[in-house]
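Student: Return a 3D structure for these sequence lines:
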Amino acid sequence: MPYPDALAGRSSLPRQIYHITICTHQRQPFFANWQTGRLAVQELKRLQDERQAESLAWVLMPDHIHWLMQLSESASLTDMIRLFKGRSARIVNMSLEREGRLWQRGFNEHALREEEDIRHIARYIVANPLRAGLVNRIGDYPLWDAIWL
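Tutor: Just a heads-up that it's a prediction; the model follows:
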């Protein structure tokens, strides 16, 4: 049964797989430095450790993140994204000695349908740095992961 979510028009489906996209505030390339990006990645891993969601694949680009994840049985999608954005903003801002918004308001989500090929979507996600011309081989890009490695 879906749980009503804090934002109108959204619902959280337990165990649902979502493709999440979150952009930085004004598309600023906060994560062009991979060391800064690792701080945000720590917060993805923390959510998994807290059993909020299971990360299936993700890539942190200089100005946005793509995240393929499965929501836990008890987590709210909006609350979990709010936690990620708040925690990562706090630690990244501290590291960059700045204040202000790190992420744009809101996020985009796509709840995968049963017939969609999860591995195909994961390959699309992790290939973002290749399509953006940031690297010639995905192995050269430091801010991505997938469970199928």
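Student: only C-alpha atoms for contact and neighbour calcs from this point on.
Tutor: OK.
Student: Any idea how many residues pack against M94?
Tutor: 11 (other CA atoms under 10 Å).
Student: Could you check which helix or strand contains the spatially most central residue of the chain?
Tutor: Centroid-nearest residue in the chain: W67, 3.7 Å away (criterion: CA atoms, centre = their mean). Assigned by DSSP states H and E, W67 falls within strand 64-71.
Student: after that strand, next one along is what?
Tutor: Downstream of strand 64-71 (by DSSP H and E), the next one is helix 77-96.
Student: by how many degrees do that following helix and strand 64-71 diverge?
Tutor: Counting by axes from the mean of the first three to the mean of the last three CA atoms, to 10 degrees, helix 77-96 lies at 140 degrees to strand 64-71.
Student: Please give the structure of this sequence too, so both can be compared:
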Amino acid sequence: MSQKFKNKYRIPSSRLQNWDYGANGAYFITICTKNREFYFGDIIDSKLEASELGILAEKYWLDIPEHFPYVELGNFVIMPNHVHGILIIDKNASVSVETRLIASLPETIYKTGGFAGNKNPMLHDNISRIIRWYKGRCSFEMKKIHADFGWQPRFHDHIIRNEKSFETIQNYIENNPLNWDKDKFYGK
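Tutor: Now for the predicted structure:
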């Protein structure tokens, strides 16, 4: 059921309530292009023949751990109109330079988050912040090549809760190009 915020209808969040999306764990992410347009290339012989935008989509996905050192990449695949990938958050594995630098600044600078205050997810190291960076970086560069490029506003996430699920999703991602003609994103 839609809700109103500032006199506009909003779709309720599909996020798991009371889950900290910055918590250590593995997350299966799917991000689609606007209107599921085939910006990233074509599947030929069960393999992506990447366009310039597809090459950039892969490049910036691979850059995620450089910007978020607490993230490890699981399997990922760039498809013609979407990206599937596993992001593994492990904040115990490293201390980021960014964290060391902001620790010396006054704390009040980071406690402002518009109407959400400190609850604003973009002020925290979590999945939303990572995906926002990825989509923003891709959009900035891709619009230089294709001015109409865009992402769907949201992304899909699934919290991976056990090893069996992790392996199933890793295999699904790996085999996604082989099964492209059966994929729900195939027909736009």
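Student: What's the residue nearest to the centre of the first structure aligned with over in the second structure?
Tutor: Mapped onto the second structure by TM-score structural alignment, W67 of the first structure lines up with G85.
Student: Against S165 of the second structure, how distant is its match?
Tutor: G85 of the second structure is 14 Å from S165 of the second structure, where distance means CA to CA, to the nearest Å.
Student: Repeat that for E141 of the second structure.
Tutor: Applying CA to CA to E141 of the second structure and S165 of the second structure gives a distance of 34 Å.
Student: go on, A147 of the second structure?
Tutor: Taken as CA to CA, the span from A147 of the second structure to S165 of the second structure is 38 Å.
Student: and what of A50 of the second structure?
Tutor: A50 of the second structure is 29 Å from S165 of the second structure, by CA to CA.
Student: of these two, who's got more company?
Tutor: Neighbours were counted for A50 of the second structure and for S165 using other CA under 10 Å; A50 has more, 20 against 12.
Student: need the contact list for the more buried one.
Tutor: F40, G41, D42, P80 (CA atoms under 8 Å, 6 or more residues apart in numbering).
Student: Please identify which pair of those lies farthest apart.
Tutor: Farthest apart among those by CA to CA are F40 and D42. That separation is 7.1 Å.
Student: Out of those two, name the residue with the larger neighbour count.
Tutor: Comparing F40 of the second structure with D42 by neighbour count (other CA under 10 Å), the higher total belongs to F40, at 24 against 19.
Student: Which helix or which strand is home to whichever residue in the first structure pairs up with the more buried one?
Tutor: When the first structure is aligned by TM-score structural alignment, the residue opposite F40 of the second structure is F31. Following DSSP H and E, there is no helix or strand that holds F31 of the first structure.
Student: Spatially, what comes nearest to F31 of the first structure if we skip its sequence neighbours?
Tutor: P62 (4.2 Å; CA to CA, 6 or more residues apart in numbering).
Student: Verify the stated contact: the one you found with Q35.
Tutor: No. Counting by CA atoms under 8 Å, P62 of the first structure sits too far from Q35 to count as a contact (11.5 Å).
Student: Please say which position in the second structure I125 of the first structure maps to.
Tutor: By TM-score structural alignment, I125 of the first structure lines up with I173.
Student: Could you look up the SS state of that match?
Tutor: helix (DSSP: H, G, I helix; E, B strand; the rest coil).
Student: ok, it to H82 of the second structure distance?
Tutor: Relative to H82 of the second structure, and taking CA to CA, I173 of the second structure is found at 12 Å.
Student: for F140 of the second structure, same thing?
Tutor: From F140 of the second structure across to H82 of the second structure, the span is 17 Å (CA to CA).
Student: hey, where'd the strands end up in the first structure?
Tutor: Assigned by DSSP state E, the first structure shows strands spanning 3-4, 11-12, 17-23, 53-61, 64-71, 108-111, 144-146.
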